[in-house]
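Q: let's see this in three dimensions:
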Amino acid sequence: MSGEDKANNKVEEFGGKAKEALGNATGDKDLQAAGEKDQTKSNLKQAGEKVKDAFK
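A: Purely as a prediction, here's the structure:
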C-alpha cells in the first residue's frame, strides 16, 4: 500500500467520522448514514491493501 493510498484512506475515514458526528449533532440521519458509509468504505480499502501487502 503506497503512502498516498494510506493517507487518502485516512482522510476519507476522518471525513466520514466528521459527517457522522455532524449528523448526530443535528439529527440528520442521512448525513450520519453517509458518514458511516464513508468510514466503512475506507476501512474495507485499508483491509484489502493490508491483504495485498501480506502477499508481497
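Q: for the rest of this, base every contact and every neighbour count on C-alpha atoms.
A: Fine.
Q: now do whichever strand or helix holds residue 12: distance to the chain's middle.
A: Remark: residue 12 resides in helix 3-26, with elements defined by DSSP states H and E. Averaging C-alpha positions (CA atoms, centre = their mean, to the nearest Å) puts helix 3-26 5 Å from its chain's average.
Q: I'd like the structure of this one too, to check against the first:
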Amino acid sequence: MGLRDKINNKAEDLTGKAKEAAGDVTGDDQLKNEGKGDQLSAAVKDGAEKVKDAASNIKDKLTGN
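A: Okay, the predicted model is just below:
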C-alpha cells in the first residue's frame, strides 16, 4: 500500500470519528451514522490494500523477486 493511500485512509477514518463524535454530542443521528460510514469505508479500503500487498508479496516469493 502506498503512503498516499495510507494517509488518505487514515484521514477518512479520523474524519469519520470526528463526525460520529459530533453527531453524538449534538444528538444528530444522521451525522453520527455518516461518521460510522466513513470509518467503515476507510476500513474496507485499508483491508483491500492489505490484500493487494499480501498478494504482491506472495507473487514476489514465488517468482524469486
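Q: re the thing from before, list the buried residues in the helix holding residue 12 of the first structure.
A: By neighbour count on 16 or more other CA atoms under 10 Å, the buried set for helix 3-26 of the first structure is 9-10, 12-23.
Q: relative to the second structure, what is the average displacement of it?
A: Here the mean offset of helix 3-26 of the first structure against the second structure after fitting is 0.2 Å, by mean CA distance after the TM-score superposition for the first structure.
Q: where does that helix end up in the second structure?
A: Mapping helix 3-26 of the first structure onto the second structure (TM-score structural alignment) gives residues 3-26.
Q: thinking again about what came up before, tell me the helices and strands packed up against the helix holding residue 12 of the first structure.
A: Counting contacts by 3 or more CA pairs under 8 Å, 6 or more residues apart in numbering; DSSP states H and E, helix 3-26 of the first structure packs against helix 29-54.
Q: all set, thanks.
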